[in-house]
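**Q** the following comprises the amino acid sequence and a computationally predicted model.
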Amino acid sequence: MLDNSVNLLPLDELLKFGLKQEFVNKLNTYTNVCFPVQSSVLPILLNNKNVFLPARDVVICSPTGSGKTLCYVLPILNNIHFVEDASAVYALIIAPSASLAEQIFKEFEKFNVFNTKIVALYGNTSYFHERSLLFPNNSCISQAHLIIATPGRLLDHLMDNDGNFINLSMLRFLVIDEADKMQDTARIEWLDVIERLSCASIASTNNLSISSLTNNYKQNCHLQKILVSATLLLDVNKLYIWNLRCPQLFLATDKEVEEENKQEQQNGESDQMSILLPECLNHKILICDQKLKPLILFQQIKLHMNEWNKIIIFVNKKQTSYRLSYLLHKLDSSNLFKLAELSSNLHRYRLLKLIKSFRNGKIRILIACDQFSRGVDVQDVDCVINYDVPINERIFIHRAGRTARAMKGGLLLSLFTKDEKMRLRKQLSGHNLWKNVEELNTYKVEDEEAIKQYKKALAQLESECLPKTFKRTRKRISGNDQ
């Protein structure tokens, strides 16, 4: 179990486990200590020096924003420096979404001090451009040491019959980020293909005889799998599909949760989800009238404009996203909010442009559905607002994980009716997440002029939401005026 109360590991201590000085120097430009999950995992992954015995697989379950990505970025880049074969893929990182794959790619690039050849395959550029990155100078064998990809895009390249070949025979690391999101389909869709194309299948037979370990060991590269997630089911049957070898589990928890998990395991309740909120998160619930919720949200944002520089509002449906965006624009007549809606109707380029504008402060507020709660890495989000009750605990965790990242403070504000509050409480209590929740007094709108303006905005919304104007209005509201 990972204990957030343990002493943080100084960066210089990583030198003892084999991390090169160049990486420590680079890390020092961002921080001077490792976070708790890094302090526990990095010594294990850095200290794999036995070329004969296969390394144990690793499962990391820690809150969003706790530094999980760096747990595998550093060991992979640190070890990949020794690779002699320029035409073999040494590490493969799989992410469920293009946005998360892009985030991981940027993290690798940030610490790529030895100019390792890294190729990203997630649809940010054309398929043919990706092929040219894999096979530069008309080479027939891929020249990438490290590939970051979404499953579908990776399969497209692996199965392409243009005569070129991606060599996975020396694959050393297979990282599955947000493994929980892919565990139901991974084995059927892509995991078998990767294991078959790599010599990992040799190691997975568990044939650890002297002859099997010494005969041509360079080809028997003993693939090490690293599963990463903010939420994970601790069910043997669920983990079994990944074909893990003697896995080491690193689970973020506190002593109270740990004791309850042990008790449940003794009682045979093994399907327990391991989830933990960021330690520096402040969760507040504001009770409000459903009919006035958009107006109350507007007034809350206006009241805290000097405190909340970056805000993400999560809703359950894209129709709600559109309606809320429309109403807030109408109520914010002076355009102080700098608001944008992340809609699936937007082209990917426009979507990434909006997220970039949010990062650099040109946009202060994003309204998004839950498909954007994973993989969107924005630092210093001051407040995340639950406008709708999340459909399950996993969604709640990933929403909350957009703030209070990297051990910095953050606010999660749930704007609910009394019934919605009870639903959330029931949902979270079973997973020890209903702790230190501050329940605020019921909010009442007393400004009659504000209510009048809100009703006017509602009337305009109803008149402009006819089928013939819906797409045109959404385009204007989202800022996609190309």
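**A** On my side now, so go ahead.

**Q** okay, CA-based contacts and neighbour counts for the rest of this
**A** Will do.

**Q** list the buried residues in the longest helix along the chain.
**A** Criterion DSSP state H: the longest helix present in the chain is helix 448-464. Across helix 448-464, burial judged by 16 or more other C-alpha atoms under 10 Å covers 454, 457-458, 461.

**Q** please compare the first structure with the one that follows:
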Amino acid sequence: MSFEDFNISSQVKQAILEMGFSKPTPIQQKAIPEALKGIDITAQAQTGSGKTIAFAVPVLEKIFIPDKSPQAIILCPTRELCMQVADEIGRVGSKIKKLKVLAVYGGQPIGKQTRVLKKGVHIIVGTPGRVIDHIERGNLDLIGIESVVLDEADEMLEMGFKEDIEKILSNTPSQRQTLLFSATIPSEIREIAKKYQKNPKFIKISSNKKNLPKITQYFYKCDIKDKFDSLTRLIRAYDVKLVLIFCNTKKSVDFVKKHLKKQEFNVDALHGDMTQKARDKVMNKFRNGNINILVATDVAARGLDIDGVDVVINYDVAQNADDYTHRIGRTARAGKTGYAFSLVSKDEISRFNNIKKSNRISEKQIPTLLEINEIKSQLILDEIKKSKDNVDEYIKIIKKNEANSTELAARLLKMIIEN
């Protein structure tokens, strides 16, 4: 199946093609045709499965541009996810002239958002708290809403937004279409679906088989006193561009950041005690490559969607399988490959064994200094083998110099690793 097979406008098809997508992901294949019929959907799909496009397409197809009042509202758990979702909807709708998409969230002056709302907006992407704020101030009237999307609904409920979500839904017309996307479907999600959706179609995309095939998962048993040394060895061995390290507490985040800085790694941290301005600054540094290692707690990293994260390292074992899935889903985005490593101390084994039941995680030993070079070499060779570039010109040069090809390859490899 390709996007050409969907009954959607040429503008949306062209925009998706220019974004580099030709084949829909499993969630897009299942959700888009159903949503285009106007029916309600409850979809279980992980972060990184392509769900934003799965709801962006049907939402955009219903927008009537001459009407400048809000026609769709997408609720997200965090400021970061709001910005990312609004940006992606803008890209999918980039060929639709005069389309207006606005992200509303806390941490940004409300006056600026109010001015844009008064000029006219077709699609609102917002955090529940800030959306409620605009409704109560009279800035946002939801009477013309035709589509409501709850994105990462389980995370919104975990963060205490249930009352806000229900208040927003009760302010929208009863004939609206409601699309609910969630990585897990706990009882609270089922209650909301029952109360606010009309005969929803349930779609489930298996996380293990379909969304995480390109993540190589390893775990390493180590004493708690050796954890930090183990961490640095893994970072050095895999020599990657972007690394995301998860810790369970702010104290642990601060410890890891401080000691990585001492070893001159380009690192910064995210945790719940930071101001929004400070968090934005760190995120921009990570996105722009000014730092290549980010240490974070689960709460601070909710909704993060950064392209190019090569490795996720669980410095502390996740509290449960769902949190583990959310963490490792930050790598291998958009069809790329990635690694997920977990450092497991004795007091974490029981918790980790529960996670391991639903994930394919192989045990490995922390690499020795000699093995670090071997791993680096193998990764480089794997990349070279994958290359489809024409090298005939270079083969001629090698032959002309009558060089021993094996020795020459070894010397080049040494130069690459050591530089």
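**A** Sure thing, it's come through. Just so you know, these numbers come straight off a predicted model, no measurement behind them.

**Q** which residues in structure 2 does whatever helix or strand comes next after the longest helix of structure 1 align to?
**A** Next along the chain after helix 448-464 of structure 1, taking DSSP states H and E as the criterion, comes helix 467-477. Counting by TM-score structural alignment, helix 467-477 of structure 1 lines up with no residues of structure 2.

**Q** quick one: helix 467-477 of structure 1 to chain centroid distance?
**A** Here helix 467-477 of structure 1 is found 31 Å from its chain centre; the criterion is C-alpha atoms, centre = their mean, to the nearest Å.

**Q** stretch 254-266 of structure 2 now?
**A** Distance of stretch 254-266 of structure 2 from its chain centroid, counting by C-alpha atoms, centre = their mean, is 25 Å.

**Q** could you pull out the strands for structure 2?
**A** 41-44, 72-75, 101-104, 123-126, 147-150, 177-182, 201-204, 215-221, 243-246, 267-270, 293-296, 311-314, 338-344, 362-363 (DSSP state E).

**Q** what are the buried residues along the third one?
**A** Translated: strand 101-104 of structure 2. Quick answer for strand 101-104 of structure 2 (16+ other C-alpha under 10 Å): 101-104.

**Q** name the helices or strands packed onto it?
**A** For strand 101-104 of structure 2, the helices and strands in contact under the criterion 3 or more C-alpha pairs under 8 Å, 6 or more residues apart in numbering; DSSP states H and E are helix 79-92, helix 110-119, strand 123-126.

**Q** can you give the contact residues for the second one?
**A** In other words, helix 110-119 of structure 2. Identification of contacts with helix 110-119 of structure 2 by C-alpha atoms under 8 Å, 6 or more residues apart in numbering yields 102, 104, 134, 139-140.

**Q** quick check: closest non-adjacent residue to V267 of structure 2.
**A** Counting by C-alpha to C-alpha, 6 or more residues apart in numbering, V267 of structure 2 lies nearest to I293, which is 4.6 Å off, once chain neighbours are set aside.

**Q** what do you get for E464 of structure 1?
**A** The nearest residue in space to E464 of structure 1 (C-alpha to C-alpha, 6+ apart) is F470, at 7.0 Å.

**Q** that neighbour contacts E462, doesn't it?
**A** No: assessed by C-alpha atoms under 8 Å, F470 of structure 1 is found out of contact with E462, at 10.5 Å.

**Q** circling back: how many other residues sit next to the residue nearest to E464 of structure 1?
**A** 12 (other C-alpha atoms under 10 Å).

**Q** and the gap between it and Q319 of structure 1?
**A** Counting by C-alpha to C-alpha, to the nearest Å, the separation of F470 of structure 1 from Q319 of structure 1 is 11 Å.

**Q** go on, V83 of structure 1?
**A** Taking C-alpha to C-alpha, one finds V83 of structure 1 at 51 Å from Q319 of structure 1.

**Q** what's the answer for W434 of structure 1, then?
**A** W434 of structure 1 sits at a distance of 29 Å from Q319 of structure 1 (criterion: C-alpha to C-alpha).

**Q** find the nearest non-adjacent residue to whatever residue of structure 2 lines up with L77 of structure 1, please.
**A** Under the alignment (TM-score structural alignment), L77 of structure 1 pairs with L60 in structure 2. What sits nearest to L60 of structure 2 in space, not counting adjacent residues and going by C-alpha to C-alpha, 6+ apart, is G93, at 6.8 Å.

**Q** residues in contact with that neighbour?
**A** Contacts of G93 of structure 2 by C-alpha under 8 Å, 6+ apart are 11-12, 15, 60, 99.

**Q** kindly report the same for S22 of structure 2.
**A** By C-alpha under 8 Å, 6+ apart, the contact set of S22 of structure 2 is 2-3, 16.

**Q** from E448 of structure 1, how far out is the aligned partner of A72 of structure 2 in structure 1?
**A** Mapped onto structure 1 by TM-score structural alignment, A72 of structure 2 lines up with A91. Going from A91 of structure 1 to E448 of structure 1 by C-alpha to C-alpha gives 61 Å.

**Q** same question, D332 of structure 1
**A** Using C-alpha to C-alpha, one obtains 16 Å as the distance from D332 of structure 1 to E448 of structure 1.

**Q** also L171 of structure 1?
**A** Distance of L171 of structure 1 to E448 of structure 1, given as C-alpha to C-alpha: 66 Å.

**Q** ditto for A404 of structure 1
**A** For A404 of structure 1 relative to E448 of structure 1 (C-alpha to C-alpha), the value is 36 Å.

**Q** picking up where we left off before, quick one: neighbours of the aligned residue in structure 1 for the residue nearest to V267 of structure 2, just the number.
**A** Under the alignment (TM-score structural alignment), I293 of structure 2 maps onto I365 of structure 1. Neighbours of I365 of structure 1 under the rule other C-alpha under 10 Å: 23.

**Q** looks like I365 of structure 1 contacts H329 (just checking).
**A** No: between I365 of structure 1 and H329 there is no contact under C-alpha under 8 Å: 11.2 Å.

**Q** any common contacting residues for those two?
**A** Joint contacts of I365 of structure 1 and H329 (C-alpha under 8 Å, 6+ apart) are L339.

**Q** state the distance from the counterpart of Q103 of structure 1 in structure 2 to E363 of structure 2.
**A** Counting by TM-score structural alignment, Q103 of structure 1 corresponds to Q84 in structure 2. According to C-alpha to C-alpha, Q84 of structure 2 stands 35 Å off from E363 of structure 2.
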